[in-house]
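Asker: No letters, just coordinates:
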């Protein structure tokens, strides 16, 4: 017990907290940017312009089928970008492709008859998308987008092994190098696991409750 308490000092906890804040910062910025770019890609892939549809399809399929670890490595080394921006860009590149398919699924779930009804009322395609399709699609796809946020938070643990970014897991790894007792290392791993679990469980629970609330409202 005494060995474990040596690990859970104020300085160590503050160091891990700093890593947690960086994890949340990268995750939040990445998911916001990915939602914007993912929406654009989804609209492009669903559109009638063959060139834009082809570009979006190639991007989505190529990026989704290449490991995120490789994108992190490529963006950091090839483009010589600093660690934090490289982490944000790599996650935005990868997550945009994943979210594009989620958003496209939400858009396709809306009855095509609503588009025809909008056109008959004199709406443009953009107005139909903005005022009719998207508000309904958001209800269907937001829980999945929130779940993707959980994936991004967990996957930020890859950043330390590739670009030595001191996010949550990276901070714990640095601390582990200072301790040699098995119970001390285990205590650090347990602490980090508990932090990941509490954050992701809270987000997942919110997503489930949101889905249930919207399902009840639709009845």
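Answerer: Great, that's in hand. The model shown is predicted, which means the values in this text are computed figures rather than measured ones.

Asker: Could you use CA atoms for every contact and neighbour count after this?
Answerer: OK.

Asker: I'd like the distance between the residue nearest to residue 167 when sequence neighbours are not counted and residue 160.
Answerer: Take residue 167 and drop its neighbours on the chain: the residue closest to it by Cα to Cα, 6 or more residues apart in numbering is residue 19, 4.1 Å away. Per Cα to Cα, to the nearest Å, residue 19 is found 11 Å from residue 160.

Asker: And here is the other one:
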């Protein structure tokens, strides 16, 4: 018990807590911006693939298949070390955002395409009969229904992005998992059981990820129940 208490106090110092919280802020920021950008870009890709001409379909299919069939970590490494980000986006964090946006856009495109395919053709015919053009129909009628239908799949991808930000630790970007690893390896104290220390740190990291993602799941489930009530 004393070993656990000593290890706990060695991990949760004020400096360590602030360092991990700063990393958590980076994690959430990268995830949020990546999700927003990839949802926009993924929707465009889905529209190209579903309603575009042959050239647009070919471009979107090629992009989607390349990114869906290669590891996310590969793009994190490639963009971090091979792509020079322009100012003012030359901080390492932005290379992570770019990598996650490029990869997640392909997944989002397939999710949105599934939603678009679930919309009855009669919705288009009804909109056209009222004088709506294609873009008006998409913005005011089709896409709102599409996104309502794909909320569970979108949430699943949001959770995946939040968890996968831990890949950024491989390129020394100071996100939550990387900062926690640094605390684990730093400040070695011979009076503290290092095995217990590692257990506490990784347990805390797992707990934080679980709380964030489980909270998101509960919010969406609650909204879905209200909609179906």
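Answerer: Right, received. Where do you want to start? Since this is a predicted model, take the numbers as computed values, not measurements.

Asker: Can you find the partner of the residue nearest to residue 167 of the first structure in the second structure?
Answerer: Superposed on the second structure with TM-score structural alignment, residue 19 of the first structure falls opposite residue 23.

Asker: Is its match in a helix, a strand, or coil?
Answerer: Of the three states, residue 23 of the second structure takes helix under DSSP: H, G, I helix; E, B strand; the rest coil.

Asker: right, and it touches residue 177 too?
Answerer: Yes - with contacts defined as Cα atoms under 8 Å, residue 23 of the second structure counts as touching residue 177 at a distance of 7.4 Å.

Asker: which neighbours do residue 19 and residue 160 of the first structure share?
Answerer: When contacts are counted by Cα atoms under 8 Å, 6 or more residues apart in numbering, the set common to residue 19 of the first structure and residue 160 consists of 166, 167, 169, 170.

Asker: Can you tell me which of those residues is closest to residue 142 of the first structure?
Answerer: Sorting those by distance to residue 142 of the first structure puts residue 167 at the head of the list, at 26.4 Å, by Cα to Cα.

Asker: Run through the residues that contact the counterpart of the closest one in the second structure.
Answerer: By TM-score structural alignment, residue 167 of the first structure lines up with residue 175 in the second structure. Residues near residue 175 of the second structure by Cα under 8 Å, 6+ apart: 22, 23, 24, 25, 26, 27, 165, 166, 168, 169.

Asker: what do you get for residue 180 of the second structure?
Answerer: Residues touching residue 180 of the second structure, when contacts are defined by Cα under 8 Å, 6+ apart, comprise 20, 201, 202, 205.

Asker: quick one: which of the residues you listed sit in strands?
Answerer: Using DSSP state E, no member of these sits in strands.

Asker: hmm, which of those are common to the first structure?
Answerer: Of the contacts of residue 180 of the second structure, the subset whose aligned partners also make contact in the first structure (criterion: both residues aligned by TM-score structural alignment, their matches' Cα atoms under 8 Å) comprises 20, 201, 202, 205.
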